[in-house]
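Chemist: predicted structure and sequence below. I'll ask about it afterward.
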Amino acid sequence: MAAIADDEPLTVTELALFQARGCALVFADRMDEPVAYLLLERLDGNAHVEQLSVHPSHARQGLGSSLLDAAEEWARAEGLEWLTLTTFREVPWNAPYYRRLGFQELAGHELDDGLRGILEWEAMVGLDRWPRVAMRRRVG
């Protein structure tokens, strides 16, 4: 998956758009350097996780699950029913990780137009070389 690792990160301008909408959640280290973040957007009337990233030096410390819990709190405050995302089905720190955190895979007939569109776009840019899946977790 070298192509994924070599993918350019979002620009500061793109990140600022999420921040301006209150849809960027960030963990910083003791030096106030960001080490994990989650980007949210509204999609199909739900809260959609656009990106969740944890720096490898801070992996396995619960930052990802804490960010997902904070995203769920945001969704609850917004009156949204589901937290959704798309991810790689077989990569251990992707779909299996999200399953452990209560996300369930969606079948094709369960996809709303927005999630279907994201999966189609991901296929168009070549991400479907590895199996992709849409998942959701009910906002509790």
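Modeler: Okay, I see it. Keep in mind that this is a model prediction, so the values were computed, not measured.

Chemist: C-alpha from now on. contacts and neighbour counts both.
Modeler: OK.

Chemist: centre of the chain to the top helix by length along the chain, how far?
Modeler: Longest helix of the chain, by residue count under DSSP state H: helix 63-77. Distance, stretch centre to chain centre, for helix 63-77: 11 Å (C-alpha atoms, centre = their mean, to the nearest Å).

Chemist: which strands or helices does the helix or strand that that helix is followed by pack on?
Modeler: Per DSSP states H and E, the first helix or strand lying C-terminal to helix 63-77 is strand 82-88. Other helices and strands packing on strand 82-88, by 3 or more C-alpha pairs under 8 Å, 6 or more residues apart in numbering; DSSP states H and E, are strand 46-54, helix 63-77, helix 113-124, strand 132-138.

Chemist: and here's the other structure:
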Amino acid sequence: MTHDLRLRAATRSEIEHVREIERASATRFLGTARAALAHDEPTDAQTLAQRIDSGGLLVAEDERRAVAFVMFREVEGCGYIEQIDVLPSHARRGIGAVLMEAVAELGRARGWPALTLSTFKDVPFNAPYYRRLGFVDVETLTPGMAQIRAEHEARGLDERARVFMRREI
């Protein structure tokens, strides 16, 4: 874990840098069954601006430059983790877990009972990683999760390869 790491809210001036982090992080999918994701466009600037404005985008900063981020929003009274990415140069240092815990802390303050997310079942740094962070698979989708699944399908994601997960906070 990097000792100089600082968590803070992202700013609009960082939108393109956040997109660069997402692009770089996606290269981790190369060599997996989901390699095509490495070439996907990152989250659009408008969505990032909306999350920044609503307090749903945190960055981890190392030496005055963001090296990771987590994007989230409220869905059905819980914190839904939309995206979490770490620069490959900073991977495997626990930064993602620190960001996830920061969202849990915010969630407690906002009265959220849990965090939820959707991820790939078969990618080692996806579902197995989140299980280590205390997430469990959701067997029955809530209406909000079903809507997110429909949005994913509209974007071309293979939802048969994905799982929704939940962690009580």
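Modeler: Now that the structure is in, tell me what you want to look at. These figures come from a predicted structure and were not determined experimentally.

Chemist: closest to the centroid, which residue in the first structure?
Modeler: Centroid-nearest residue in the first structure, with C-alpha atoms, centre = their mean: Val49, separated by 3.3 Å.

Chemist: residue contacts, that one?
Modeler: Taking C-alpha atoms under 8 Å, 6 or more residues apart in numbering, we find Val49 of the first structure in contact with 38-41, 83-86.

Chemist: in the second structure, where's the longest strand?
Modeler: Using DSSP state E to define each element, the second structure has its longest strand at strand 65-75.

Chemist: next one: it to chain centre, how far?
Modeler: With C-alpha atoms, centre = their mean, you get 6 Å for strand 65-75 of the second structure.

Chemist: show me what Asp69 of the first structure aligns to in the second structure.
Modeler: When the second structure is aligned by TM-score structural alignment, the residue opposite Asp69 of the first structure is Glu101.

Chemist: that match - how many residues pack around it?
Modeler: 14 (other C-alpha atoms under 10 Å).

Chemist: returning to that earlier point: average distance between the longest helix of the first structure and the second structure?
Modeler: Overlaying the second structure shows helix 63-77 of the first structure at a mean distance of 0.4 Å from the equivalent residues (mean C-alpha distance after the TM-score superposition for the first structure).

Chemist: from Ala161 of the second structure, how far out is whatever residue of the second structure lines up with Asp6 of the first structure?
Modeler: By TM-score structural alignment, Asp6 of the first structure lines up with His39 in the second structure. Distance from His39 of the second structure to Ala161 of the second structure, counting by C-alpha to C-alpha, to the nearest Å: 18 Å.

Chemist: could I get the contacts of Val49 of the first structure as a markdown table with distance to His55 of the first structure and neighbour count?
Modeler: A markdown table is the format used below for those (distance: C-alpha to C-alpha, whole Å; neighbours: other C-alpha atoms under 10 Å):
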| residue | distance to His55 of the first structure | neighbour count |
| --- | --- | --- |
| Leu38 | 12 | 21 |
| Leu39 | 15 | 20 |
| Leu40 | 18 | 26 |
| Glu41 | 22 | 19 |
| Leu83 | 22 | 27 |
| Thr84 | 22 | 26 |
| Leu85 | 19 | 24 |
| Thr86 | 20 | 23 |
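
Chemist: closest one of these to Thr13 of the first structure?
Modeler: Proximity of those to Thr13 of the first structure (C-alpha to C-alpha) peaks at Leu39, which lies at 13.5 Å.

Chemist: the closest one touches Leu25, doesn't it?
Modeler: Yes. Between Leu39 of the first structure and Leu25 there is a contact at 6.5 Å, judged by C-alpha atoms under 8 Å.

Chemist: related to what we said a few turns ago, for Ala16 of the first structure, find the nearest of the helices and strands packed on strand 82-88 of the first structure.
Modeler: Closest among these, using C-alpha to C-alpha: strand 46-54, at 14.0 Å.
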